[in-house]
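K.L.:
need a structure here:
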Amino acid sequence: MTQPHVSTISLNSDNLHHGHLVLVNRQYPIRWQTDDGILLNRMRLIDGAHNNMMLENTAAKMFAKLLKACNAEHTIVPVSGFRSKAEQKDIYDQSLLENGQVFTSQYVARPNESEHQTGLAIDVGEKKEEIDFICPSFPDHGVCRMFRQRASQYGFIKRYDKDKEQLTGISDEPWHFRYVGYPHAVLMEKLQLCLEEYIEYVKNYEFHQEHLLVDDKSMEIYYVKATDTVTHIPIVTGESYEISGNNVDGFIITVFHQEARNERGE
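P.N.:
Next up, the predicted model:
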């Protein structure tokens, strides 16, 4: 049974394409029509990054905490964060010229099909004199392994795995991490689901049905299908809540109860 809701949030159809859990890929490209200047207001500089590299505000804060937890501020470097559509097009076109169609289709997304345009994705690499911008070195040992093992606790997932290539459309990228937030990253890791699969999995927990309860009911997650115009989203009682569009067909609501407050590291 669900808890009785105490409030309703009304969101227009544009909100479907915003939030930490938006799915961006070839099938579901970026759909918002936002001026780059407005979008940049949602970003912040990445601690320790060069060339004014940015991430979405929460993602940037949690990335800094993850690096600190791994004592990796001087051994792991951010290679690429937020990109504008124009920057993504330049990278894609340059890769076509230098690497060809096959390589580019495996490792570089087309404009509006790249998570980097959301500010929620970051490529990381070992600190070296020379770093490959497209495929930076990020081995499965030492501090890089520690980063990967702890990432989910800070809301990040290794986005592209070898055994999920048919679903994601992208080859294995050990260096590419995506912020989806806590507890979603932990759940995805535990259930061995990529984001494409997780979006479908959460649909099993609609508001009027059983909710997905996490950590002894300290958090609950449910799904509300979007309408063509305004979607009225019921919010159950809790300490706080987050709403994210999925960029597909609905909204994912995460309710944090009081005892879960400190779990997010915020």
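
K.L.:
going forward, measure contacts between C-alpha atoms and count neighbours the same way
P.N.:
Noted.

K.L.:
Next, the contact list for the spatially closest residue to A86 that is not a sequence neighbour, please.
P.N.:
Spatial nearest neighbour of A86, excluding adjacent residues (CA to CA, 6 or more residues apart in numbering): P111 at 7.7 Å. By CA atoms under 8 Å, 6 or more residues apart in numbering, the contact set of P111 is 85-86, 88-89, 92.

K.L.:
So which of the residues you listed are in helices?
P.N.:
Judged by DSSP state H, the contacts of P111 include 85-86, 88-89, 92 as members of helices.

K.L.:
where exactly do the strands run in the stretch 51-200 of the chain?
P.N.:
Ranges of strands in the stretch 51-200 of the chain, per DSSP state E, counting those that start in this stretch, are 54-56, 76-80, 121-126, 156-158, 176-179.

K.L.:
who does the longest one touch, helix- and strand-wise?
P.N.:
The reference is to strand 121-126. Packed against strand 121-126, as judged by 3 or more CA pairs under 8 Å, 6 or more residues apart in numbering; DSSP states H and E, are the following elements: strand 76-80, strand 176-179.

K.L.:
quick one: contacts of it?
P.N.:
55, 75-82, 115-116, 131, 136-138, 144, 175-179.

K.L.:
what is the orientation angle of that strand with strand 76-80?
P.N.:
Using axes from the mean of the first three to the mean of the last three CA atoms, to 10 degrees, the direction of strand 121-126 lies 140 degrees away from that of strand 76-80.

K.L.:
neighbours of H232, just the number please.
P.N.:
The number of residues packed near H232 is 16, by other CA atoms under 10 Å.

K.L.:
Give the buried residues for the helix or strand hosting it.
P.N.:
Per DSSP states H and E: H232 is located in strand 230-236. By neighbour count with 16 or more other CA atoms under 10 Å, strand 230-236 contains the buried residues 231-236.

K.L.:
Including distance to N12, could those go into a markdown table?
P.N.:
Shown next, in a markdown table, are these (distance: CA to CA, whole Å):
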| residue | distance to N12 |
| --- | --- |
| T231 | 6 |
| H232 | 9 |
| I233 | 11 |
| P234 | 14 |
| I235 | 16 |
| V236 | 20 |
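
K.L.:
another one to check against the first:
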Amino acid sequence: MEHVITLTPSDIHRGHLLLVNRDHPLRKIDDSLTLKRIENLQVLDTGKESMKLERTCLEQLTALLEDCNGNQDILVVSGYRSKDEQTELYEASLRDHGDVFTSSYVARPGESEHQTGLAVDVGQRTEVVDYICPLFPDTGACKGFKQIAAQYGFIQRYKESKKEITNIAAEPWHFRYVGYPHSVIMEEREWCLEEYIDHVKRYPIHQERIEIYYVPITHDFTCITIPNGTPFTISGNNHDGCIITVYHDKGSERH
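P.N.:
Now for the predicted structure:
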């Protein structure tokens, strides 16, 4: 038997694989977004309201920091930002650092992944921490964090080799939660999120009894079928459709 799932245009703007950049700004806030306050991790005191992240992102970040023994040496520098907070940061950066720096490191309001709650800036715990460009070296706990981040669903979102695609300078401190197995596939194939979304739109991916494919949504609703009892996840791409991940082996799914 098969399970029928109905997708609607609102599903395009929900999920862990949302592509947010200059070409794909946030047109709609995910109404299913669940933010949780960061309470048990070291955070940078910015004098603002308590820092938050999307629920699953925070759970996996907590597990990642525990696994790499980074709880004492790594700070959470920035998490979720409202549109107003992103606007304030963008305007302050323009004023203090100029247009060239700002266009390289600070997204315009509506174009920042931080507004999804799925992006986190982390930094080495030092006496002085730069809020926009925190230090996150390839040593100690920071190196350990980078080495296993993909296993917990995180990718380093902006790499030097992908600058021409992302239009953002290399940010070793900026990690984006996309979920497993997407993070591992991107890491193995050296794809940034833009490349991954584009590839899945053109070619389904089959990896260790996990099937990943794209469904365009051009009408009021679109129906797909999943084998009854088979775990799956759905994420919009923030543009024109959804990415379906089906775990044909029930032991293969993770957050």
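
K.L.:
TM-score for these two?
P.N.:
After superposition, the two chains reach a TM-score (TM-score structural alignment, normalised by the length of structure 2) of 0.92; 249 aligned residues with a CA RMSD of 1.7 Å.

K.L.:
which residues in structure 1 form helices?
P.N.:
36-40, 57-69, 85-107, 142-150, 165-168, 184-191, 195-202.

K.L.:
Which part of structure 2 matches the last one?
P.N.:
Using TM-score structural alignment, helix 195-202 of structure 1 lines up with residues 193-200 of structure 2.

K.L.:
what's the mean deviation for the matching stretch versus structure 1?
P.N.:
Once the two models are superposed, stretch 193-200 of structure 2 sits on average 0.4 Å from its counterpart in structure 1 (mean CA distance after the TM-score superposition for structure 1).

K.L.:
Now that stretch: buried residues?
P.N.:
For stretch 193-200 of structure 2, the neighbour count (16+ other CA under 10 Å) marks 193, 196-197, 200 as buried.

K.L.:
distance between it and the chain's centre?
P.N.:
14 Å (CA atoms, centre = their mean, to the nearest Å).

K.L.:
one step back: for the buried ones among the contacts of strand 121-126 of structure 1, write the corresponding PyMOL selection.
P.N.:
Buried subset of those, written as a PyMOL selection, criterion 16+ other CA under 10 Å:
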select buried, resi 55+76+77+78+79+80+81+82+115+116+136+137+138+144+175+176+177+178+179
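
K.L.:
OK, contacts around the residue lying closest to V108 of structure 1 once chain neighbours are set aside?
P.N.:
Of all residues not flanking V108 of structure 1 in the chain, Y92 sits nearest, at 6.1 Å (CA to CA, 6+ apart). Y92 of structure 1 makes contacts with 104, 108-111, as judged by CA under 8 Å, 6+ apart.

K.L.:
how close does the residue nearest to A86 of structure 1 sit to E73 of structure 1?
P.N.:
With distances taken as CA to CA, to the nearest Å, P111 of structure 1 is found 31 Å from E73 of structure 1.

K.L.:
just Y222 of structure 1 next, same as before
P.N.:
Taking CA to CA as the measure, Y222 of structure 1 falls 36 Å from E73 of structure 1.

K.L.:
The two: which has the busier surroundings?
P.N.:
Neighbours around Y222 of structure 1 and E73, counted as other CA under 10 Å, are more numerous at Y222. The numbers are 24 against 17.

K.L.:
Per the alignment, name the residue of structure 2 opposite the more buried one.
P.N.:
Looks like Y222 of structure 1 aligns to Y213 there (TM-score structural alignment).

K.L.:
Nearest spatial neighbour of that match, chain-adjacent residues omitted?
P.N.:
In space, Y213 of structure 2 is closest to P204, 4.5 Å off (CA to CA, 6+ apart).

K.L.:
list the contacts for the aligned partner of F154 of structure 2 in structure 1?
P.N.:
Aligning on TM-score structural alignment places F154 of structure 2 opposite F156 in structure 1. By CA under 8 Å, 6+ apart, the contact list for F156 of structure 1 reads 177-181, 185.

K.L.:
And for H3 of structure 2?
P.N.:
H3 of structure 2 touches 225-229, counting by CA under 8 Å, 6+ apart.

K.L.:
Also R157 of structure 2?
P.N.:
171, 174-176, 192-193.

K.L.:
now do 10 Å
P.N.:
Shown in contact with R157 of structure 2 (CA atoms under 10 Å, 6 or more residues apart in numbering): 113, 119, 166, 168, 170-178, 191-194.

K.L.:
E171 of structure 2 versus that one, what's the distance?
P.N.:
According to CA to CA, R157 of structure 2 stands 8 Å off from E171 of structure 2.

K.L.:
burial count for the residue lying closest to I74 of structure 2 once chain neighbours are set aside?
P.N.:
Among residues not flanking I74 of structure 2 along the chain, Q124 sits closest, at 4.8 Å (CA to CA, 6+ apart). Neighbour count for Q124 of structure 2, taken as other CA under 10 Å: 23.

K.L.:
per the alignment, Q124 of structure 2 corresponds to what in structure 1?
P.N.:
Alignment note: Q124 of structure 2 maps to E126 in structure 1; criterion TM-score structural alignment.

K.L.:
Run a quick neighbour tally on D132 of structure 1.
P.N.:
By other CA under 10 Å, neighbour count at D132 of structure 1 equals 10.

K.L.:
mind listing what it touches?
P.N.:
Neighbouring residues of D132 of structure 1 by CA under 10 Å, 6+ apart: 79, 125.

K.L.:
Check the gap between it and K162 of structure 1 for me.
P.N.:
Applying CA to CA, the value for D132 of structure 1 to K162 of structure 1 is 20 Å.

K.L.:
Also Y28 of structure 1?
P.N.:
21 Å.

K.L.:
How about D14 of structure 1?
P.N.:
On the measure of CA to CA, D14 of structure 1 and K162 of structure 1 end up 33 Å apart.

K.L.:
The two: which is more packed in?
P.N.:
Shown here are D14 of structure 1 and K162; by other CA under 10 Å, D14 has more neighbours (15 against 12).

K.L.:
Map the more buried one onto structure 2.
P.N.:
Per TM-score structural alignment, D14 of structure 1 is aligned with S10.

K.L.:
from memory its match sits against D30, does it?
P.N.:
Yes. If you go by CA atoms under 10 Å, S10 of structure 2 and D30 touch, sitting 8.4 Å apart.

K.L.:
that older thread, okay but the match of Y222 of structure 1 is in contact with T245, surely?
P.N.:
Yes. Counting by CA under 10 Å, Y213 of structure 2 sits close enough to T245 to count as a contact (6.8 Å).

K.L.:
shared neighbours of these two, which are they?
P.N.:
204-206.
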